[in-house]
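Novice: The following comprises the amino acid sequence and a computationally predicted model.
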Amino acid sequence: MNFLSLKVRGIRSKGKAGWVKGLKSSHGVDFLAVQESKIMDPSVWLLPKCWGNSTFLFDCVNSDGIAGGLICWWDPSCFRQTGVIKSHHVLVISGDMVHSGFHVNIANVHAPNDAAGRRNFWNELLFYRRSLFGLRIFLGDFNLVRSIDERVNSDFLAQNALSFNSFIADADLFEYNMCGHKYTYMSSNGEKLSKLDRSLVCNDFMSNWPSAELTTLSRHLSDHCPLLLSIKNSDYGHIPFRFYDSWLQLPGFVDFVNSIANNFVFDGPADIALAADGQFVGQPLSGINDIKITHLIG
């Protein structure tokens, strides 16, 4: 599955629905989480404008006037919902990942702006972490940085960072290395930069997909970068075979290779033969001039 998170700052604003739809389509997104939608009761016409014509399901937390608002879309062929939890600052969608069978809880997060509100919010998230079974993903705008190097031209409050890091440790959450942009938020004048948006996962999630990729995409119609978490496995074919020059000095090595090549049998195009599991005939591999298989494969 591919997960996309974006603080959109008003989904009805000119061009934003089309932008979100373009991100979803171009990156093969299966689960889409939007923060600060600034709408109540998303209309039937708006939701497909953000997702496209393919089948989707959704759930949402309505905005408080023109503030806040959370929406999640997902592809039911990839994710089968079993439950939902809603509060003002988080929308938790629970369900099963169809292709892997794992049960996962996906929290669409928009943390409060004030420090006291965030501390209460961390406790709320810890409660969900302890009460829900299965894998966990927390993605969205956390409104805090973890260290001083995650801010440029804005105040760093060590106490706030300590509170945030304590929550992450208590919740047993981890971060993938982020590719793309270092900062996810930029002020309107371009002077202030911060890493406010994140995708945090539990240890079991990271153990199952250690090579997952987290990428910050270019901000376009928002002051926040979209975050793409991709856990789709890519198959690049056979692992390349390494050949060492020193092997050529092994007694009998060249004769051994020649004997294998001369007795290789394959019925098909020559280029396909290079990747095929050939049928070897002739002398057993372990009996040619005392060459051991380990000498060949390192």
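Specialist: Nice, thanks for sending it over.

Novice: For the rest of this, base every contact and every neighbour count on C-alpha atoms.
Specialist: Fine.

Novice: What is the burial count for residue 87?
Specialist: The local packing of residue 87 (other CA atoms under 10 Å) involves 12 other residues.

Novice: Provide a list of residues in contact with it.
Specialist: Residues near residue 87 by CA atoms under 8 Å, 6 or more residues apart in numbering: residue 61.

Novice: Can you tell me the closest non-neighbouring residue to residue 16?
Specialist: In this structure, residue 16 finds its nearest non-sequential neighbour in residue 221, 6.5 Å apart by CA to CA, 6 or more residues apart in numbering.

Novice: Oh, that last question was meant for residue 93, not what I typed.
Specialist: Spatial nearest neighbour of residue 93, excluding adjacent residues (CA to CA, 6+ apart): residue 84 at 4.7 Å.

Novice: Which element, helix or strand, includes that neighbour?
Specialist: Per DSSP states H and E, residue 84 falls inside strand 79-86.

Novice: what comes up buried for that strand?
Specialist: Within strand 79-86, the residues scored as buried using 16 or more other CA atoms under 10 Å are 79-81, 86.

Novice: Below is structure B, check it against A:
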Amino acid sequence: MAYFLAIDLKSIVSSTIFMLILKVGTSFKQRKEWNQDEKNVGNMEKGKREREWEIDFQNRIRSRLGVGEDEKVNWVKRLKTHHKATFVGLQETQISDFTNINVKGCWDSNDYDYDRVDSNGRSGGIISIWDTKVFQKLEVLKNRHFLVVIGKCKNIAENLNMVNVYGPQSLSDKKQLWKELIEIKNEKPGMWVMFRDFNVVRNPGERCNSKFCPSSALAFNRFIQEADLKEFNMGGENILTAHPRELSDHSPITLLTAVTDFGPIPFKLFNSWLLSEDFDQVVIDAWNRFVGYGTPDMYLAAKLRFLKDSVKKWRKDVSQKEGKELTEAKNMVRDLEKLAESRPLTAGEVNN
């Protein structure tokens, strides 16, 4: 999976834009359930019962596709907030009626704007959302497969062109898409960021569990060269990171273009720590173990620092234990998702 950026990186590196790219289609488990449900439809008796079931089935599909459901909206907001993203690109929203999506629910403040490309049934759908305090929209260009938002970014003199792409399946349509993107790029000045699913790979090593098409790869590589784009690799000065997919069948991607260091993290004591069984004993032991000297005020300050360090060490150990338990739980969910791709889960596996 690759994302591309124009050659001139110097000015964007000094900015504070942080991108989050998500493909929010269905999960494997949802698709498995739907396939099973569709199979059941063919076995049901005709008449009122079947019609009622079909209506209920369609309602379930509409509530679970793309970002139309509250759970995925909250997931997008949680990722945006945690990674402090200033520009969010959503792909495969699978929503043709945007009254069915709560875009505001994806953001953690009122300082946002967005644009979108509607889906064609269950296929496609694109949304770009940005922080208006960082990025100011000047112009929008779009068709079924791309959404170009042109604007001014804080601390960047020239225009910044943000391109959200969801590519077609056929090679002829892909070539037409690439031709249009090159034409737009040649007409519009500034820096270009393309975050995408082009539905094509550059070499056989990027293809997994599907057939590699040499002609598509050749045409795609030619497009990259003609558009004068460079690939962002994972890590490096501009940090591109893939995160756990959770509610999607694709991993969310974040691109950090500026590393900000605000110094040491302030010490905070949370009320939930007081509910831990061993917290009181940690405080008592640290208070009694301290040995110091100096004037009373210096002695007290040193003793409090010793107590703080003891609590921080205790909390670090607890966090490592909790992190291990969380990782084990996520691994179990991942294994169950993989298992659900090959067969229905048993009641014991679902309730485990």
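Specialist: Structure's in. What do you need? From a predicted model like this one, the values you see are computed outputs, not experimental measurements.

Novice: Give me the TM-score for these two chains.
Specialist: For this chain pair, the superposition-based TM-score is 0.65 by TM-score structural alignment, normalised by the length of the first structure; 207 aligned residues with a CA RMSD of 1.9 Å.

Novice: okay, and the strand holding residue 84 of the first structure goes to which residues in the second structure?
Specialist: The aligned range for strand 79-86 of the first structure in the second structure is 135-142, by TM-score structural alignment.

Novice: still on that earlier bit, so what does the strand holding residue 84 of the first structure touch, helix or strand wise?
Specialist: Applying 3 or more CA pairs under 8 Å, 6 or more residues apart in numbering; DSSP states H and E, one finds that strand 79-86 of the first structure contacts strand 90-97.

Novice: Mind giving me the packing neighbours of the strand it packs on?
Specialist: Against strand 90-97 of the first structure (3+ CA pairs under 8 Å, 6+ apart) you get strand 57-61, strand 70-74, strand 79-86, strand 103-110.

Novice: Distance to residue 204 of the first structure added to these, as JSON lines?
Specialist: Listed next are these as JSON lines, based on distance: least, CA to CA, whole Å:
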{"stretch": "strand 57-61", "distance to residue 204 of the first structure": "26"}
{"stretch": "strand 70-74", "distance to residue 204 of the first structure": "22"}
{"stretch": "strand 79-86", "distance to residue 204 of the first structure": "18"}
{"stretch": "strand 103-110", "distance to residue 204 of the first structure": "11"}
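
Novice: right, and the ones you listed - which one's nearest residue 19 of the first structure?
Specialist: Minimum separation from residue 19 of the first structure across these (CA to CA) falls at strand 70-74, 15.1 Å.

Novice: From the chain's centroid, how far away is the closest one?
Specialist: Mean C-alpha position of strand 70-74 of the first structure versus that of the full chain (CA atoms, centre = their mean, to the nearest Å) differs by 16 Å.

Novice: Please identify the residue in the second structure that aligns with the residue nearest to residue 16 of the first structure.
Specialist: In the second structure, the residue matched to residue 221 of the first structure (TM-score structural alignment) is residue 247.

Novice: give me the number of residues near that match?
Specialist: Using other CA under 10 Å, residue 247 of the second structure has 21 neighbouring residues.

Novice: Repeat that for the one 4 residues further on.
Specialist: For residue 251 of the second structure, the neighbour count with other CA under 10 Å is 18.

Novice: what's the closest non-adjacent residue to it?
Specialist: In space, and not counting its chain neighbours, residue 251 of the second structure is closest to residue 245: 4.2 Å by CA to CA, 6+ apart.

Novice: Then that neighbour would be within a helix, right?
Specialist: No: assigned with DSSP: H, G, I helix; E, B strand; the rest coil, residue 245 of the second structure falls outside any helix and is coil.

Novice: pretty sure it is touching residue 330, no?
Specialist: No: Residue 245 of the second structure is not in contact with residue 330 according to CA atoms under 8 Å; the separation is 10.7 Å.
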